[in-house]
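S.K.: Quick one, what's the 3D model for this:
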Amino acid sequence: MSLVPTLPTIPEPAILTCIASVNEARAMRIAEILSDFRHLQHFIANIRANPSAEEYYEEGYCVLRQCAGEAQALLNQPFDCQGPEPDGNDEEEKAQLQRVMMDASIRRFKIQQTYLKASAALRWVNSRTVILGGSQPQSVHAPALQQITNTMRSELASVTPARVELSLRSQDSIHGKWLVEDPTWSAMEQIIRTGR
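M.R.: Here you go, the predicted structure:
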């Protein structure tokens, strides 16, 4: 009698079914990530801030234009789906889904970062509108305008990779999403840095 426990063997069809169901979960997760990306893109694309000629170069409006440019650049990037077609092979399908998930996750991460910056700039625009009450800026407005600019700068500085990752993971966890294979920021950063 052997003291080494023997592991039960799992029949090959059961393993293939398990792999296929995990690949389905991966595909569903990619769809969720891309849906989030699309919603954030839509939000940014629909920002309507119409500064006067005098306000055009005010910091908050510049941030909004920068965010719109970042969002457009993300849309213009081709998706990275390199690699062979799976041809019904579950392992090839897994590898392809993981590549697509990485690409989708990087896009969502970047658009979330842009969204957080745009939100800070929109709060600045709204606060500025309230402070000015439809009139031109005057010296009496200077302290309040400086305060909202300082607040926006502080909010922009807080949009770190760690904060972006935490905000995404928190939202996903609240909604009970499958996060087992979501890439971390460090994994995404490595891909971004190597340009793959």
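
S.K.: Going by C-alpha atoms from here, please, whenever you check contacts or count neighbours.
M.R.: Noted.

S.K.: Count the neighbours of residue 134 for me.
M.R.: Counted by other C-alpha atoms under 10 Å, the residues lying close to residue 134 total 9.

S.K.: Look up how far residue 127 lies from it.
M.R.: According to C-alpha to C-alpha, to the nearest Å, residue 134 stands 12 Å off from residue 127.

S.K.: ditto for residue 40
M.R.: Using C-alpha to C-alpha, residue 40 is found at 22 Å from residue 127.

S.K.: more neighbours, the two?
M.R.: A count of neighbours by other C-alpha under 10 Å puts residue 40 above the other of residue 40 and residue 127, at 19 against 16.

S.K.: Skipping its backbone neighbours, what lies nearest residue 184 in space?
M.R.: Residue nearest to residue 184 in three dimensions, not counting chain neighbours: residue 165, with 7.6 Å by C-alpha to C-alpha, 6 or more residues apart in numbering.

S.K.: For that neighbour, pull up the helix or strand it's in.
M.R.: Residue 165 belongs to helix 161-174 when assigned by DSSP states H and E.

S.K.: Which helix or strand lies directly C-terminal to that helix?
M.R.: The helix or strand immediately downstream of helix 161-174 is helix 185-194, counting by DSSP H and E.

S.K.: Give the buried residues for that next one.
M.R.: 185, 188 (16 or more other C-alpha atoms under 10 Å).

S.K.: now stretch 27-40
M.R.: Across stretch 27-40, burial judged by 16+ other C-alpha under 10 Å covers 27, 29, 30, 32, 33, 34, 36, 37, 38, 40.

S.K.: Just the helices from the chain, written as ranges.
M.R.: According to DSSP state H, the chain carries its helices in the segments 12-45, 59-76, 90-132, 142-157, 161-174, 185-194.

S.K.: Which of those helices has the highest mean neighbour count?
M.R.: helix 90-132 (a mean of 20; mean count of other C-alpha atoms under 10 Å).

S.K.: what's the angle between that one and helix 161-174?
M.R.: Orientation of helix 90-132 against helix 161-174 (axes from the mean of the first three to the mean of the last three C-alpha atoms, to 10 degrees) gives an angle of 110 degrees.

S.K.: this one next, for a side-by-side:
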Amino acid sequence: MLLANAVLFTVNDARAIRITEIMADFRSLQHYLNQLRTNPTAEEYYLEGYSLLRQCSDEAQTILQTPFAGSSGAPGGDLEAEKAQLQMIIVDAAVRRFQCQRAYLRAHAGLRWMNSRNSILRGQKPHAGHFEALQAADNTLRSELLAISDLHVENTLRNQDAAQGKWLAEDPSLAHIQQNLMRR
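M.R.: Below is the predicted model of the structure:
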């Protein structure tokens, strides 16, 4: 029994470290999303890219305001209770990070659109001569957004984590993340 408790303690430590890693990624993504600032003119305010950037910023705030989905009771030295609580926290943190990563990827596409638009206009008001180039920028944005599927978001996170040698044994699957998102 003592050996089993020692193994659980080691795994619980790994779980706690994993939570720290996920939350550090989450915090970085939140910081980036909270720094999004654009100054569209009144005519540009409702354009697709600017609306997308506002939406991504709003999503980041909503994620922060969503309460923790697990129990808040302290395990009180019970290793199995601690294990269950850490697993719930891993899932909650992974879901939040997934949401932020998706918003980050979408915001990044919006910023590319904005930069493309600014490059096309070069400080001028849009006119008929800009139409094709602006339409191409809009189409590129739409294509990029279509490519940001849940699977793509998960792959970017898993590949990044795997490349850094992180412990992923108890990270939730994409299906589990999607189920949690549906319940929120």
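
S.K.: hmm, back to that, CSV please, covering the buried residues of stretch 27-40 of structure 1 and showing distance to residue 150 of structure 1.
M.R.: Shown next, in CSV, are these (distance: C-alpha to C-alpha, whole Å):
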residue, distance to residue 150 of structure 1
27, 43
29, 38
30, 38
32, 36
33, 33
34, 34
36, 30
37, 29
38, 31
40, 25
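
S.K.: Nearest to residue 83 of structure 1 among the helices of structure 1 would be which one?
M.R.: Minimum separation from residue 83 of structure 1 across the helices of structure 1 (C-alpha to C-alpha) falls at helix 90-132, 6.8 Å.

S.K.: Next, the angle helix 59-76 makes with the closest one.
M.R.: Relative orientation of helix 90-132 of structure 1 and helix 59-76, computed by the same axes, to 10 degrees: 160 degrees.

S.K.: Quick check: helix 90-132 of structure 1 compared with structure 2, mean distance?
M.R.: Its matched residues in structure 2 lie on average 0.5 Å from helix 90-132 of structure 1 after superposition (mean C-alpha distance after the TM-score superposition for structure 1).

S.K.: Format the helices of structure 1 as CSV; extra columns: distance to residue 83 of structure 1.
M.R.: As requested, these are exported to CSV (distance: least, C-alpha to C-alpha, whole Å):
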stretch, distance to residue 83 of structure 1
helix 12-45, 16
helix 59-76, 21
helix 90-132, 7
helix 142-157, 37
helix 161-174, 27
helix 185-194, 16
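
S.K.: Quick one: residues contacting the counterpart of residue 12 of structure 2 in structure 1.
M.R.: Using TM-score structural alignment as the criterion, residue 12 of structure 2 maps onto residue 23 of structure 1. Neighbouring residues of residue 23 of structure 1 by C-alpha atoms under 8 Å, 6 or more residues apart in numbering: 90, 93, 94, 97.

S.K.: mind redoing it with 7 Å?
M.R.: Neighbouring residues of residue 23 of structure 1 by C-alpha atoms under 7 Å, 6 or more residues apart in numbering: residue 94.

S.K.: Please apply the same query to the one 4 residues further on.
M.R.: Residues in contact with residue 27 of structure 1 (C-alpha under 7 Å, 6+ apart) are residue 97.

S.K.: do the same with residue 83 of structure 2
M.R.: By C-alpha under 7 Å, 6+ apart, the neighbours of residue 83 of structure 2 are residue 12.

S.K.: Can you find the partner of it in structure 1?
M.R.: Mapped onto structure 1 by TM-score structural alignment, residue 83 of structure 2 lines up with residue 94.

S.K.: Without its sequence neighbours, what residue ends up closest to residue 36 of structure 2?
M.R.: Closest residue to residue 36 of structure 2 apart from its sequence neighbours, by C-alpha to C-alpha, 6+ apart: residue 57 at 6.8 Å.

S.K.: what's the counterpart of that neighbour in structure 1?
M.R.: Match for residue 57 of structure 2 (TM-score structural alignment): residue 68.

S.K.: Against residue 143 of structure 2, how distant is the residue nearest to residue 36 of structure 2?
M.R.: For residue 57 of structure 2, the distance to residue 143 of structure 2 (C-alpha to C-alpha) stands at 21 Å.

S.K.: what lines up against residue 33 of structure 1 once you look at structure 2?
M.R.: In structure 2, the residue matched to residue 33 of structure 1 (TM-score structural alignment) is residue 22.

S.K.: I'd say its match and residue 94 touch.
M.R.: Yes - assessed by C-alpha atoms under 7 Å, residue 22 of structure 2 is found in contact with residue 94 at 6.4 Å.
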